[in-house]
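> Pasting the sequence and the predicted coordinates here, then a few questions.
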Amino acid sequence: MSELVPFLDLYPMTAEVRPAVRYGWDRLLESGQFVGGPSVEHFEQAWASYCGTTEAVGVGNGTDALLLTLIGLGIGRGAEVVVPASTFIATAEAVVLAGATPRFADVSPKTLLLTPETLRAAITPRTQAVIVVHLYGQMPDMTALSRVAHDHGLAVIEDAAQAHGASWHGARAGSIGQAGCFSFYPGKNLGAFGDAGAVVTSDPELAARIRSLREHGRVAGSHYVHGLLGMNSRLDAIQAEVLSAKLPLLDAWAASRREIAGWYRDAFEYTPVRMVEETAGGAGAYHLAVVRVPHRDRVQRKLAEAGVQTGVHYPVPCHLQEPFQRYATGPLPVAEHAAREVLSLPMFPHLAADTVARVCKQLREVLGAEGDESHD
């Protein structure tokens, strides 16, 4: 059997930053400031600068970033929040945990992202916000979506958990809405060595509320005076050092991902394989390289037999998941159909051109065999 093609290999990225991480951790061992302190503050400042915002607040994970943003904006019981059905469950989960109600919206058949039309169709008099998901690392038409949100008085929250370094007409992901929410889970484009997240914003009052909320609602400058009902969701200093070591390499890694996506796109131009498209005006981060194929489950199984690992993001739309079915108001045909076809191909910055060529060859051969079988 040929050598396995991994879906994701974190080792090359880890090897690149190993010396910087060791240096940062050695400093932490000397200082003993493992929660908060200079390491976290340094990363927060660097991440805000990178994203083009004035503030960044490190938190425990990407789900908490969404939840704390909703709470910080005062969005809870009685409010509705529009959420695209094609997303990881955490997007809808955070809405419910905040006490609000998710309003699921369909997506574009080309990009699988929220559109102005699907957003508008989901808005009701109770809608107070929209969470725009930059799925797979691609950004939708933020200009048009922001216009619809403004016309209806909605807050715009960017779920940028997969979009580190993506941009819309030059504006970084996370910098366009009231806040941008990031996950630094290890497999992300900018990944920690454990769970971590952040909220970016240019609203200093919102940033201050989230800083308080992440630390049990503490009043600034006090340890035992609490002005808000908060929670414990802090970015620890060890992860901050890892993220600070990786951040200078993020743009180069993103450029590699875009090049790899281009190889895939060129290879599939005259085949039944359809790559999920980018929105014109956006520069994707390509956290995932997602294609749509017929007979997805059989195709995935045959690729595995040929030594090619793949993933499925995501096989069940949010509104069809058991805990969220009660919030569904009807079928969402694009999201439902796409969930049966999406297949994520190997994608990481150090993926070699010949390996990508092998993946493409195997997929073309599998689809050819599938076509033969369908005519038996």
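Noted; the coordinates are in hand.
> When you work out contacts or count neighbours from here on, use the C-alpha atoms and nothing else.
Will do.
> Surely residue 337 is within a strand?
No: applying DSSP: H, G, I helix; E, B strand; the rest coil, one finds residue 337 to be helix, outside a strand.
> Over to residue 290. Which of the three states is it?
strand.
> Give the closest residue to it in space, chain neighbours not counted.
residue 344 (4.4 Å; C-alpha to C-alpha, 6 or more residues apart in numbering).
> wait, that neighbour sits on residue 311?
Yes: using C-alpha atoms under 8 Å as the test, residue 344 is close enough to residue 311 to be in contact (4.8 Å).
> more crowded one of these two?
residue 344 (20 against 17; other C-alpha atoms under 10 Å).
> I'd like the next helix or strand past the strand or helix carrying residue 46.
Following DSSP states H and E, one finds residue 46 within helix 38-51. Using DSSP H and E, the helix or strand that follows helix 38-51 in sequence is strand 55-59.
> check contacts around residue 364.
residue 271 (C-alpha atoms under 8 Å, 6 or more residues apart in numbering).
> Which secondary structure element is home to it?
Per DSSP H and E, residue 364 falls inside helix 353-374.
> Can you mark which positions in that helix are buried?
For helix 353-374, a neighbour-count test (16 or more other C-alpha atoms under 10 Å) marks 356, 359-360, 362-364, 366-367, 370 as buried.
> Please name the residues that touch residue 209.
Applying C-alpha under 8 Å, 6+ apart, the residues contacting residue 209 are residue 72.
> so it, which of the three states?
Per three-state DSSP, residue 209 ends up helix.
> Now do it against residue 231, distance only.
12 Å (C-alpha to C-alpha, to the nearest Å).
> Check residue 173 too.
Counting by C-alpha to C-alpha - residue 173 and residue 231 are separated by 26 Å.
> repeat for residue 362
Counting by C-alpha to C-alpha, the gap from residue 362 to residue 231 is 48 Å.
> quick one, what contacts residue 130?
81-83, 149, 154-157.
> Equivalent analysis for residue 100, please.
Residue 100 neighbours (C-alpha under 8 Å, 6+ apart): 75-81.
> circling back: looking at residue 173 and residue 231, which has the bigger crowd around it?
Using other C-alpha under 10 Å, the more surrounded residue of residue 173 and residue 231 is residue 173, with 34 against 15.
> structure B:
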Amino acid sequence: METVTKVTKSEAFIAKENNYGAHNYHPLPVVLERGEGVYVWDVEGDRYYDFLSAYSAVNQGHCHPRIIHALKQQAEKLTLTSRAFYSDKLGDFEEYLCKLFGYEKALVMNSGVEAVETAMKLCRKWAYEVKGLAADQAKIVFADGNFHGRTISVISASNDDSARKNFGPFVDGIVRVPYNDVDAFEQLLKEDKNIAGFIVEPIQGEAGVVVPDEDYLSRIRSLCKEYNVLFVIDEIQTGIARTGRMLASYAIDESDSSSKPDILILGKALSGGVLPVSAVLADDQVMLCIKPGEHGSTYGGNPLACAVSLEALQVVIDEKLADNAHLMGMVFRAGLNDIATRSPLIKEVRGKGLLSAIVIDGAEDGHLAWDICMEFKANGLLAKPTHGDKIRLAPPLVINEEQIHECLSIIEKSLARFA
């Protein structure tokens, strides 16, 4: 008699994606159908702690009731106008962004990489129309180890072979310098007078949560000012309270604005993980270089996105999520360092706020880190490896101390499996 193998719900959904979808991701084998706060549930009904937060897009927690209410309320009235017309939501959202982060103008887009592309275009336009560089000579500097997205121009700035292989030819006018190396950047500025801007992450998330020296950004900012170069910060992953304050790069209350960029890029948690929303902020001298018809997006700044994002930002402020991220991050990394004293697998603990990572000893090929994440999953916690031997750990910012300690127990139990 022939044996019939029963296929689980999860296996069926995974098979369908593999059959009909492009193979451009390698997800953990878990099929999620519901989320609330720090938890997600799969189609079998199993509950997990979410320690990726959709790459820090769900800082406010899954399906935050206030954000979902704003979504429903606006969706019943007006969702999209295109920018051919004004709406009653865009101006309010732009004003909110500008006043909160301290800029004169905001340009609202959709995905994070669209915002990075927007910043690149602004750098070049400003370089020709304000700085006075010769036509088609402007260069934009990026840091080694960066991750700003997947478009052709953005991967032109990457030194990650997996992002670049067989996608060339690449865009000209891109220069790279080592991350966290002020001297290398200064030497470049001395040698090349065609530098328009420097685009950098305040903490390199995709690279494995690489935290630079405390004075790195302020020193880079000073050099940019001295050489008349735009200082551009990509806070798509680090922003909106993830690192223990609203922004990783500077304090929006102006208590420390020495690292405030000329152009600020936001995304991900800007909408609380509900819609793709991004924004670029700058003052008039930079932003007004772009004139009508020179840049835009059909969906950028749509009424639904504006209503949702304004509420998502207000939730972060009202619930003091930056403060919680700071406090819970300290508790979490203290616990990770304590585990590291008993587990030879943890080579290093990195992070700030609730953006953390552990570096796994002997996992450069990625197999061990993947296996550890599979064990995390088996014990009720979801995380993903990055760059082979690093595991990024970034729960929603609504997590409490009791949950932190439970997750630390899961991590230690999982690591013990490989001792």
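Sure thing, it's come through. The model shown is predicted, which means the values in this text are computed figures rather than measured ones.
> Could you tell me where the helix holding residue 46 of the first structure falls in the second structure?
The aligned range for helix 38-51 of the first structure in the second structure is 88-101, by TM-score structural alignment.
> to the chain's geometric centre, what's the distance from the matching stretch?
With C-alpha atoms, centre = their mean, to the nearest Å as the basis, stretch 88-101 of the second structure stands 21 Å off its chain's centre.
> Report the distance from the longest strand belonging to the first structure to the chain centre.
If you go by DSSP state E, the first structure has its longest strand at strand 127-133. Distance of strand 127-133 of the first structure from the chain centroid (C-alpha atoms, centre = their mean) equals 15 Å.
> Report the mean deviation for the following helix or strand past that strand after fitting onto the second structure.
As assigned by DSSP H and E, the chain's next helix or strand after strand 127-133 of the first structure is helix 142-151. Average distance, helix 142-151 of the first structure versus aligned residues of the second structure after superposition (mean C-alpha distance after the TM-score superposition for the first structure): 2.1 Å.
> Stretch 355-365 of the first structure too?
Stretch 355-365 of the first structure sits 2.4 Å off on average (mean C-alpha distance after the TM-score superposition for the first structure).
> The second structure: matching residues for that stretch?
So stretch 355-365 of the first structure sits over residues 403-413 in the second structure, by TM-score structural alignment.
> ok, now how distant is residue 124 of the second structure from residue 177 of the second structure?
In terms of C-alpha to C-alpha, residue 124 of the second structure sits 19 Å off from residue 177 of the second structure.
> more crowded one of those two?
residue 124 (25 against 19).
> and that one, that one's in a helix?
Yes: when three-state DSSP is applied, residue 124 of the second structure is found to be in a helix.
> That one touches residue 138, doesn't it?
Yes: taking contacts as C-alpha under 8 Å, residue 124 of the second structure lies within contact range of residue 138: 6.1 Å.
> Quick check: neighbours shared by the two?
Shared contacts of residue 124 of the second structure and residue 138, counting by C-alpha under 8 Å, 6+ apart, come down to residue 196.
> Quick check: chain neighbours aside, which residue is closest to the equivalent of residue 245 of the first structure over in the second structure?
Taking TM-score structural alignment, the alignment pairs residue 245 of the first structure with residue 311 from the second structure. Using C-alpha to C-alpha, 6+ apart and skipping residues adjacent in sequence, the residue nearest residue 311 of the second structure is residue 67, 5.9 Å away.
> which residue lines up with the one you found in the first structure?
Aligned partner of residue 67 of the second structure by TM-score structural alignment: residue 17.
> which stretch of helix or strand covers its match?
helix 11-31.
> Tell me which stretches of the second structure form helices.
For the second structure, applying DSSP state H gives helices covering 9-20, 53-56, 65-75, 90-101, 112-126, 152-155, 161-164, 182-191, 216-226, 284-287, 303-318, 321-340, 367-378, 401-416.
> Just tell me which of those ends up closest to residue 42 of the second structure.
When those are ranked by proximity to residue 42 of the second structure, the top entry is helix 9-20, at 7.9 Å, counting by C-alpha to C-alpha.
> Show me which of the buried residues of helix 353-374 of the first structure is closest to residue 44 of the first structure.
Closest to residue 44 of the first structure, out of all of those and judged by C-alpha to C-alpha, is residue 356, at 35.4 Å.
> how close does that closest one get to residue 48 of the first structure?
Residue 356 of the first structure is 34 Å from residue 48 of the first structure, by C-alpha to C-alpha.
> if we can go back for a sec, can you put the helices of the second structure in TSV and add distance to residue 278 of the second structure?
As requested, the helices of the second structure are exported to TSV (distance: least, C-alpha to C-alpha, whole Å):
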stretch	distance to residue 278 of the second structure
helix 9-20	27
helix 53-56	13
helix 65-75	16
helix 90-101	11
helix 112-126	6
helix 152-155	16
helix 161-164	22
helix 182-191	28
helix 216-226	22
helix 284-287	16
helix 303-318	9
helix 321-340	20
helix 367-378	30
helix 401-416	30
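> Touching, residue 151 of the second structure and residue 112? I think so.
No: if you go by C-alpha under 8 Å, residue 151 of the second structure and residue 112 don't touch, sitting 10.7 Å apart.
> Mind checking which of these two has more residues around it?
Taking neighbours as other C-alpha under 10 Å, residue 151 of the second structure and residue 112 compare with residue 112 leading, 25 against 14.
> how about the more buried one, what's its match in the first structure?
So, by TM-score structural alignment, residue 112 of the second structure is matched to residue 62.
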